[in-house]
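[1] Build me a structure from this.
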Amino acid sequence: MKFKVGDKVLVTSGKDKGQKEEIVKVFPTQDKVIVKGANMYSKHIKPIGDKPGDKVRRERPMSVAKIAILNDKGEVDRIGYKVAKDGSKERIFKKTGQPVPALDKKKLKK
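    Have a look, this model is predicted:
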């Protein structure tokens, strides 16, 4: 799967069509991702003991066919790979040829 956590994407179909947000979680075996604030649903939580019941809004996973990555200019683009001479692979935008910015792993843990 070419999408990674932290990529800015555009939702291309469904009730959230046109929404521009970032990917929160990736499920590569299912070809699904969770996009922040998209494909929301309400989960009803039963009251247990002295804790009251509640309605919580959560994101559901959505298919990667319903999203498109956004490049640095905010345009829809595709992801390609460039292999360096040392053998390392780098993700690039196909339209511009620029590398896809990598997510800072320190920010991810917070």
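
[2] When you work out contacts or count neighbours from here on, use the C-alpha atoms and nothing else.
    OK.

[3] who touches the nearest residue to residue 35 once chain neighbours are set aside in this structure?
    In this structure, residue 35 finds its nearest non-sequential neighbour in residue 23, 4.5 Å apart by CA to CA, 6 or more residues apart in numbering. Residues near residue 23 by CA atoms under 8 Å, 6 or more residues apart in numbering: 4-9, 33-36.

[4] swap in residue 27?
    Contacts for residue 27 (CA under 8 Å, 6+ apart) come out as residue 33.

[5] swap in residue 3?
    26, 69.

[6] if we can go back for a sec, skip ahead from the helix or strand harbouring the residue nearest to residue 35 and say which helix or strand is next.
    Assessed by DSSP states H and E, residue 23 sits inside strand 20-27. Downstream of strand 20-27, the first helix or strand assigned by DSSP H and E is strand 32-35.

[7] this one next, for a side-by-side:
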Amino acid sequence: MHVKTNDMVMITAGKDRGKTGKVQKIFADKGRLIVENVNMIKRHTRPRPGQSEGGIVEKEAPLDASNVMLVCPSCSKPVRTGKRVLDDGSKVRFCKKCNEIVDK
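    Next up, the predicted model:
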């Protein structure tokens, strides 16, 4: 997966195109992720004794990972990323526009 939890991403396709948000959760086996305050849906829930009231709950639905791009922290643009191996053997992501390392 080209993005990780807590990355800032921009939506590139669908009804929310152009919106940005932070990645909350990743479902790597399905190739989907949840972005904060993007792709909101409404769910009708039943009241449960001792747990919650019933009503209409708004929550985020998963997006496909191919429909988001990472927003580079240094150049503040949606970018493609590459991977590098540093001298100490660790793998990091880098921005293909400004050539800066994304992972700190």
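
[8] where does the TM-score land?
    Once superposed, the chains reach a TM-score of 0.87 (TM-score structural alignment, normalised by the length of the second structure), with 102 aligned residues with a CA RMSD of 1.6 Å.

[9] Redo the contacts of residue 23 of the first structure as CSV? Include distance to residue 15 of the first structure and neighbour count.
    CSV is the format used below for those (distance: CA to CA, whole Å; neighbours: other CA atoms under 10 Å):
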residue, distance to residue 15 of the first structure, neighbour count
4, 23, 17
5, 22, 16
6, 22, 20
7, 21, 20
8, 18, 20
9, 15, 25
33, 16, 23
34, 15, 21
35, 13, 28
36, 14, 19
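
[10] My reading is that residue 65 of the first structure lies in a strand. Confirm?
    No: counting by DSSP: H, G, I helix; E, B strand; the rest coil, residue 65 of the first structure falls outside a strand, being helix.

[11] where do the strands sit along the second structure?
    8-11, 20-27, 32-35, 40-45, 55-60, 63-64, 68-71, 78-79, 81-85, 91-95 (DSSP state E).

[12] Quick one: those strands as a markdown table, columns for distance to residue 104 of the second structure too.
    Converted to a markdown table, those look like this (distance: least, CA to CA, whole Å):
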| stretch | distance to residue 104 of the second structure |
| --- | --- |
| strand 8-11 | 14 |
| strand 20-27 | 17 |
| strand 32-35 | 21 |
| strand 40-45 | 30 |
| strand 55-60 | 28 |
| strand 63-64 | 25 |
| strand 68-71 | 14 |
| strand 78-79 | 17 |
| strand 81-85 | 13 |
| strand 91-95 | 8 |
